[in-house]
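# compute the structure for the input listed below.
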Amino acid sequence: MDEAERPTSQREAPRPSWARRRRRGLILAAIIAVSLALVSCAGYRVVPPDALVSPVRIYVIDYGKHASLVLPGGPMGLVEFSWGDWNYFALGNKGLGAGLEALFASQGSTMLRRDFPPIHDAAGWFADGRAERVLTLEVDADPAMRLYESLAERHRAGLETALTHPDGSVFVKDPAPYGMFNNSNHELARWLRQMGCRVSGYTIWAKFSVDPPGKVIDPPGR
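Next up, the predicted model:
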């Protein structure tokens, strides 16, 4: 019997396409991710190093979903470094599908560098309306400089792939794998540890706190 003559009830249902199966898999992964996020909502607690020999001030900018590190250095005085998924972070594809792909099927990571002059008041950190809060703390100059040089070299290695955003952020492709359990906030926690900070806790989202003498800078008026 031809397919056209076969009763509707006996016809085989069309098999789900690869894209549909992939979408279902991502939805399932999202459910798992949300469950894990609820479990890991305590966040990262940062304890600054003590007995500093030559202190310098560093900053952690909390953007909500991700955070970045600001170190002294570069031609303008301060340098922001951050790391993330290339498609989501650098190309700006931030829909639900792109977010799930970044967490569970990332096609590559990116390193961001942005140079800017020193900021002397709280309002300056929130001028572009993106930051939710800023942590400030002191570390020794030597490990801070070593980390700066390491991150700067890592960024230079990818300059052939550079993508510059209007705010001066320069994104380059990075070889390190990105995923749910190795995202921008986990990378930032590693950077802080390299400068002698004690970092405890765990989180998928950007949720950092700092012990005294570190401080939190909130947007003016909050």
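# can we go C-alpha only for contacts and neighbour counts from here?
OK.
# next, count neighbours for the closest residue to G73 other than its chain neighbours.
Residue nearest to G73 in three dimensions, not counting chain neighbours: V79, with 6.1 Å by Cα to Cα, 6 or more residues apart in numbering. By other Cα atoms under 10 Å, 22 other residues sit near V79.
# which of the three states applies to V79?
Following DSSP: H, G, I helix; E, B strand; the rest coil, we place V79 in the strand state.
# give me the three-state assignment for P75.
For P75, the assignment made with three-state DSSP gives coil.
# show me the contacts for P213.
With contacts defined as Cα atoms under 8 Å, 6 or more residues apart in numbering, P213 is in contact with P48, L137.
# quick check: A90 touching A162?
No. Here A90 lies out of contact with A162, judged by Cα atoms under 8 Å, at a distance of 9.7 Å.
# run through the helices of this structure in chain order.
Counting by DSSP state H, residue ranges of the helices within the chain are 18-39, 96-104, 122-125, 141-156, 184-194.
# D211: how many residues sit nearby?
The criterion is other Cα under 10 Å. On that basis, D211 has 13 neighbouring residues.
# if we can go back for a sec, OK, contacts around the residue nearest to G73?
V79 makes contacts with V70, L71, P72, G73, R113, R114, D115, F116, as judged by Cα under 8 Å, 6+ apart.
# try 10 Å
For V79, the contact set (Cα atoms under 10 Å, 6 or more residues apart in numbering) comprises 58, 69-73, 112-118, 148, 152.
# another sequence for comparison is provided below:
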Amino acid sequence: MSIRWRSLAIALLAPVLSACSATILPPSQPSDPVIVVLLDHGRHSSLVLPDSSGGALRYSYGDWDYYVMRDTALASGARALFRRTTAALGRQHLMVAPESDSLLLALHVEVVQSWRIEVERSRVTRLRDDLEQQFASALDTRVYSPWFGVDFVRHPTPYTLNHNSNYLVGVWLTELGCEIRGQPILSSWTVRARRGD
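Prediction:
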């Protein structure tokens, strides 16, 4: 597919993709609650988890060339949308807790909207341990991005339109006990309590 046709396809898909959204239903009354924070950066999402020392870890996912190497040319964007491309797992250590009012100030990226979500502590520990293991297993590919203030490593699952940052953040939230209804291809979240809560 030529660049011209890919550009046209992106333009035609944009209204459809922007209509895709998801609703997050957090778990009801976790017995040992802890706060995680979902960040909407405009087109993609990331997730902040508490670490074991009172700070936080922000995890993100994206296309390696576009996101990590900052190759934001149209051809690179089209490749990320229409092909299976090399993916990145991002990790940023923050010195503030997720529930801190200064969390957003500690980030190096724009945040359009954020949500504090209460989940079960044991699930957070399990997810954080899994993500830390994934990160450690690819440490030989690590690249630091001063643009984002994030360390990136290669992620084993290729990046695609249907397996992007919003999809993976939804998977992580599901592992934390949330229910996800819908699929935000371009970051478009709603968080609401379950009925009866």
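# on that earlier part again, please say which of A90 and A162 of structure 1 ends up with more neighbours.
A90 (23 against 18).
# what lines up with P117 of structure 1 in structure 2?
P117 of structure 1 maps onto M95 of structure 2 when the alignment is built from TM-score structural alignment.
# ok, that match to S102 of structure 2 distance?
In this structure, M95 of structure 2 and S102 of structure 2 are 10 Å apart, going by Cα to Cα, to the nearest Å.
# one more: P33 of structure 2?
Distance of P33 of structure 2 to S102 of structure 2, computed by Cα to Cα: 21 Å.
# which one of these two is surrounded by more residues?
Each of P33 of structure 2 and S102 had its neighbours counted (other Cα under 10 Å), and the higher figure belongs to P33 (16 against 12).
# what lines up with that one in structure 1?
Using TM-score structural alignment as the criterion, the counterpart of P33 of structure 2 in structure 1 is P55.
# can you select the buried ones from the contacts of V79 of structure 1 in PyMOL?
The buried subset of the contacts of V79 of structure 1, as determined by 16 or more other Cα atoms under 10 Å, is captured in PyMOL by this line:
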select buried, resi 58+69+70+71+72+73+112+113+114+115+116+148+152
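# any idea which of the contacts of V79 of structure 1 is closest to L26 of structure 1?
Checking the contacts of V79 of structure 1 against L26 of structure 1 with Cα to Cα, the nearest one is L112 at 26.5 Å.
# my read: the closest one touches L91, true?
No. L112 of structure 1 is beyond contact range of L91, at 11.9 Å (criterion: Cα atoms under 10 Å).
# what is the burial count for the aligned partner of F208 of structure 1 in structure 2?
Here F208 of structure 1 is matched to W189 in structure 2, going by TM-score structural alignment. The tally of other residues near W189 of structure 2 (other Cα under 10 Å) stands at 25.
# from N166 of structure 2, how far off is the residue lying closest to W189 of structure 2 once chain neighbours are set aside?
Counting by Cα to Cα, 6+ apart, W189 of structure 2 lies nearest to A22, which is 5.2 Å off, once chain neighbours are set aside. Plainly put, A22 of structure 2 is 10 Å away from N166 of structure 2 if you go by Cα to Cα.
# correct me, but the match of F208 of structure 1 touches Q113?
Yes. At 9.3 Å, W189 of structure 2 counts as touching Q113 under the criterion of Cα under 10 Å.
# joint contacts of the two?
L38, L39, D40, S45.
# JSON lines for those residues, including neighbour count and distance to G77 of structure 2?
Converted to JSON lines, the shared contacts of W189 and Q113 of structure 2 look like this (neighbours: other Cα atoms under 10 Å; distance: Cα to Cα, whole Å):
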{"residue": "L38", "neighbour count": "22", "distance to G77 of structure 2": "24"}
{"residue": "L39", "neighbour count": "24", "distance to G77 of structure 2": "22"}
{"residue": "D40", "neighbour count": "21", "distance to G77 of structure 2": "19"}
{"residue": "S45", "neighbour count": "29", "distance to G77 of structure 2": "17"}
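# looking at these, which are in strands?
In strands, defined here by DSSP state E, the members of the shared contacts of W189 and Q113 of structure 2 are L38, L39, D40, S45.
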